[in-house]
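# Quick one, what's the 3D model for this:
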Amino acid sequence: MTTLASLRKIPVTALFGMAMIAIFAFTAIFAGWLAPYGETEIVGMEFEPWGGEFLLGTDNLGRDMLSRLIYGARNSIGIALLTTIIAFVLGTALGLLAAVLGGWTDQALSRLIDMMIAIPSLVFALLLLSIFGTSIGMLILIIAVLEMTRVFRLSRAVAMDVVVMDYVEAARLRGEGLVWLVRREILPNVTAPLVAEFGLRFCFTFLAVSALSFLGLGIQPPTADWGSMVRDNAALITFGDITPLLPAGCIALLTVSINFVVDWMLHRASGLKD
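Below you'll find the model as predicted:
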């Protein structure tokens, strides 16, 4: 009964978002079992229509679109999630360090982050990928470093409000170390905004990976990726075929679903009443 009562308090938009996230996660995890064909397997002619043997037709090389969409969920979401985790860990660690230590450490880190934020992230990513190559590892590293800057600013801002509290000062006077202060006094009190930021940061990272793949500098062929699938099949739009909109729709649906859940989490953390 308690669980049912809790579910009734969750907005319909948040429930919809959770359901969609669960479906995408299930698809990504079990892509190998759900896809009727291999990720790079050529099974027919180019641009075969929907129906029959190929439920969603084939792409520009004769690969099954449904299979590519399923494998694209695993690749696009998996790479974006790993990138977000790296960016979040790095940005949060540096932000909390700057807030707790203050002084020249805070100034040096903050000015460095300001310099990086001053350059548009997509342009910066395109430049760095052109210089260092477009391998999966380099893609993850570059986007993680760029997205880390936003996480740094938020974690530093929320931590600055906590480090001036009396209980933190009391812990300093007791002689507690830096790690103890961050782990026991600061981090538990800034968890809510950081969790919400993780969801938003995943959306931005996911869109950045898809945009770079669409431009040809992200996930490289023959790996299935929703961004590159839009580019590869864009010619079908000329003939009134909506196939290129399928991966684009997946990108939009996942992004909107995550935002629904994040909005609800922020509303709960704020303590406001409906």
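# Please count neighbours and contacts with C-alpha atoms only from this point.
Fine.
# ok, residue 41 - how many residues close by?
Residue 41 has 14 neighbours, counted by other C-alpha atoms under 10 Å.
# Leaving out the residues flanking it, which one is nearest to it?
residue 63 (5.9 Å; C-alpha to C-alpha, 6 or more residues apart in numbering).
# The one you found contacts residue 48, correct?
No. Under the criterion of C-alpha atoms under 8 Å, residue 63 is not in contact with residue 48, lying 9.4 Å apart.
# Please say which of the two ends up with more neighbours.
With neighbours defined as other C-alpha under 10 Å, residue 63 and residue 48 compare such that residue 63 has more, 24 against 18.
# Spell out, range by range, the helices that occur in this structure.
Counting by DSSP state H, the chain has these helices, from start to end: 2-9, 12-29, 31-34, 65-101, 103-118, 121-132, 136-163, 166-173, 178-180, 191-214, 226-232, 245-270.
# Mean neighbour count and distance to residue 40 for the ones you listed - can I get that in JSON lines?
As requested, these are exported to JSON lines (neighbours: other C-alpha atoms under 10 Å; distance: least, C-alpha to C-alpha, whole Å):
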{"stretch": "helix 2-9", "mean neighbour count": "9", "distance to residue 40": "41"}
{"stretch": "helix 12-29", "mean neighbour count": "16", "distance to residue 40": "16"}
{"stretch": "helix 31-34", "mean neighbour count": "16", "distance to residue 40": "12"}
{"stretch": "helix 65-101", "mean neighbour count": "23", "distance to residue 40": "8"}
{"stretch": "helix 103-118", "mean neighbour count": "13", "distance to residue 40": "37"}
{"stretch": "helix 121-132", "mean neighbour count": "15", "distance to residue 40": "24"}
{"stretch": "helix 136-163", "mean neighbour count": "20", "distance to residue 40": "17"}
{"stretch": "helix 166-173", "mean neighbour count": "13", "distance to residue 40": "56"}
{"stretch": "helix 178-180", "mean neighbour count": "12", "distance to residue 40": "47"}
{"stretch": "helix 191-214", "mean neighbour count": "20", "distance to residue 40": "17"}
{"stretch": "helix 226-232", "mean neighbour count": "24", "distance to residue 40": "12"}
{"stretch": "helix 245-270", "mean neighbour count": "17", "distance to residue 40": "16"}
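# can you list those helices in a markdown table and add distance to residue 220?
Compiled in a markdown table, the helices of the chain are given as follows (distance: least, C-alpha to C-alpha, whole Å):
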| stretch | distance to residue 220 |
| --- | --- |
| helix 2-9 | 42 |
| helix 12-29 | 18 |
| helix 31-34 | 19 |
| helix 65-101 | 11 |
| helix 103-118 | 26 |
| helix 121-132 | 12 |
| helix 136-163 | 8 |
| helix 166-173 | 48 |
| helix 178-180 | 40 |
| helix 191-214 | 7 |
| helix 226-232 | 8 |
| helix 245-270 | 16 |
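# Proceed likewise with the subsequent sequence, for comparison:
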Amino acid sequence: MGFAASVILGLAALFAIAWALRAAARATFSGQVRSLAHDIPLTASFGLLVIAIYTFVAIAAPALAPFPEREIVGGQFQAWSAEHWLGTDRIGRDMLSRLIYGARNTVGIAFATTALAFVVGAILGLWAALVGGWLDQALSRFVDALMAIPALIFSLLLLTIFGTSVLTLILVIAAVDATRVFRLARAVAQGIVVMDYIEAAKLRGEGSWFLIRREILPNAMAPLVAEFGLRFCFVFLAISSLSFLGLGIQPPTADWGSMVKDNATLITFGDVTPLLPAGCIALLTVAVNFVVDWQLHRASGLKEQ
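Take a look at the predicted model:
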């Protein structure tokens, strides 16, 4: 069976499992869980299944990987075999093991970066919309200046200056993406802060933190949750791109972006191994977007016809 046929068969199997799990949830559960299972489209079920698989692989990587992440276990670029299911890389490390550990490193760092960007960007955006005046203008113009610089070029510049450690990578990409979160949070909050219940809370003497936490954030949650999924995809792709360029997650740590770069020479010989980490990146990106589309549809209040 060819590689393309195997990929199509694998995706079809995942869709079949997602459909079966959705049907089982509809038949087994009751109440809100059953209603949610009834409303969820097949694409979102597929996305949730893929995300669950990636999460499990990331958590259980040491138990699932046949070899340690950094250990040289064979010769250079060995072919697929019973001992090394996906062969070895350019210095003899097991590709399957590094692919599994790559889920923990790439996805884990991307999630931590996205969470940090969201905490900083959302709080500042909601605060700027609530306070207004000179604070809103100062933060907005500062964010506009940062967003005028292409994100990848800005990230490359900062990483070149401050180094390429994992902590630096997280802080740099979080700072770049927090500007996008700030703009969305501020735009959403500006339509909320003029509502009567905000004025009533102000007349009660409530402070800014109470207003953000109890009044504004719950009403802005739907678009922010959807943006979190989209932003995770952008951060995930940005980290992979930086690793491919040599300024992301540094060797010998397993990372899907650097794995594509390190094994790209195999494509010249018709070997599809470098496409596997690229496929892992693409599959997770599509899965997250499926779930985000579903959440946006739910937040819009529209119903399937």
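# where does the TM-score land?
Comparing the two superposed chains by TM-score structural alignment, normalised by the length of the first structure, the resulting TM-score equals 0.99, with 274 aligned residues with a C-alpha RMSD of 0.8 Å.
# of all the helices of the first structure, which lies closest to residue 44 of the first structure?
helix 65-101 (10.9 Å; C-alpha to C-alpha).
# Can you provide the mean distance from the closest one to its aligned counterpart in the second structure?
Following superposition, helix 65-101 of the first structure is found to deviate from the second structure by 0.4 Å on average (mean C-alpha distance after the TM-score superposition for the first structure).
# same check, this time on stretch 249-266 of the first structure
For stretch 249-266 of the first structure, the mean distance to aligned residues of the second structure following superposition is 0.2 Å (mean C-alpha distance after the TM-score superposition for the first structure).
# show me what contacts the counterpart of residue 228 of the second structure in the first structure?
Under the alignment (TM-score structural alignment), residue 228 of the second structure pairs with residue 198 of the first structure. Taking C-alpha atoms under 8 Å, 6 or more residues apart in numbering as the criterion, residue 198 of the first structure is in contact with 84, 88.
# For residue 179 of the second structure, what is the corresponding residue in the first structure?
Alignment note (TM-score structural alignment): residue 179 of the second structure maps to residue 149 of the first structure.
# thought that match was touching residue 91?
Yes. Applying C-alpha under 8 Å, one finds residue 149 of the first structure in contact with residue 91, separated by 6.3 Å.
# who are the neighbours in contact with the residue nearest the centre of the second structure?
When C-alpha atoms, centre = their mean is applied to the second structure, the residue found nearest the centroid is residue 232 (2.9 Å). Contacts of residue 232 of the second structure were listed using C-alpha under 8 Å, 6+ apart, and they are 110-111, 114.
# For those residues, could you give me TSV that also reports distance to residue 219 of the second structure?
Listed next are the contacts of residue 232 of the second structure as TSV, based on distance: C-alpha to C-alpha, whole Å:
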residue	distance to residue 219 of the second structure
110	26
111	24
114	21
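# Which of those sits closest to residue 4 of the second structure?
Minimum distance to residue 4 of the second structure across the contacts of residue 232 of the second structure is 28.3 Å, recorded for residue 110 (C-alpha to C-alpha).
# Nearest residue to the closest one in space, please, no chain neighbours.
For residue 110 of the second structure, the nearest residue in space outside its immediate sequence neighbours is residue 236; the separation is 5.1 Å by C-alpha to C-alpha, 6+ apart.
# you'd agree the one you found is up against residue 113?
No. The pair formed by residue 236 of the second structure and residue 113 falls short of the contact definition of C-alpha under 8 Å, at 9.0 Å.
# Over in the second structure, tell me which residue corresponds to residue 161 of the first structure.
Under the alignment by TM-score structural alignment, residue 161 of the first structure pairs with residue 191 in the second structure.
# Likewise for residue 136 of the first structure?
When the second structure is aligned by TM-score structural alignment, residue 136 of the first structure is paired with residue 166.
# what's the burial count for the counterpart of residue 53 of the first structure in the second structure?
For residue 53 of the first structure, the equivalent position in the second structure is taken to be residue 83, counting by TM-score structural alignment. Other residues within reach of residue 83 of the second structure, judged by other C-alpha under 10 Å, total 10.
# Roughly how far does the counterpart of residue 13 of the first structure in the second structure sit from residue 291 of the second structure?
Residue 13 of the first structure maps onto residue 43 in the second structure, with residues paired by TM-score structural alignment. Taken as C-alpha to C-alpha, to the nearest Å, the spacing of residue 43 of the second structure relative to residue 291 of the second structure amounts to 8 Å.
# Ok, residue 72 of the second structure next?
Per C-alpha to C-alpha, residue 72 of the second structure is found 38 Å from residue 291 of the second structure.
# Then residue 255 of the second structure?
In this structure, residue 255 of the second structure and residue 291 of the second structure are separated by 24 Å, where distance is defined by C-alpha to C-alpha.
# check contacts around the residue nearest to residue 233 of the first structure when sequence neighbours are not counted.
Nearest residue to residue 233 of the first structure in three dimensions, chain neighbours excluded: residue 244, at 5.3 Å (C-alpha to C-alpha, 6+ apart). Contacts were defined as C-alpha under 8 Å, 6+ apart; by that measure residue 244 of the first structure touches 229-231, 233-234, 236-237.
# Swap in 6 Å and give it another go.
Contacts were defined as C-alpha atoms under 6 Å, 6 or more residues apart in numbering; by that measure residue 244 of the first structure touches 230, 233-234.
# Same list, those residues, but as JSON lines with distance to residue 255 of the first structure please.
As requested, these are arranged in JSON lines below (distance: C-alpha to C-alpha, whole Å):
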{"residue": "230", "distance to residue 255 of the first structure": "16"}
{"residue": "233", "distance to residue 255 of the first structure": "22"}
{"residue": "234", "distance to residue 255 of the first structure": "21"}
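# Could you identify the residue of the first structure that aligns with residue 127 of the second structure?
In the superposition onto the first structure, residue 127 of the second structure corresponds to residue 97 when matched by TM-score structural alignment.
# gap between its match and residue 242 of the first structure?
Counting by C-alpha to C-alpha, the gap from residue 97 of the first structure to residue 242 of the first structure is 49 Å.
# Quick one: distance of stretch 10-17 of the second structure to the chain centre.
22 Å (C-alpha atoms, centre = their mean, to the nearest Å).
# Residue 202 of the first structure and residue 73 of the first structure, how far apart?
14 Å.
# try residue 62 of the first structure
For residue 62 of the first structure, the distance to residue 73 of the first structure under the criterion C-alpha to C-alpha works out to 19 Å.
# ok now do residue 277 of the second structure, which residues does it touch?
Residues touching residue 277 of the second structure, when contacts are defined by C-alpha under 6 Å, 6+ apart, comprise residue 256.
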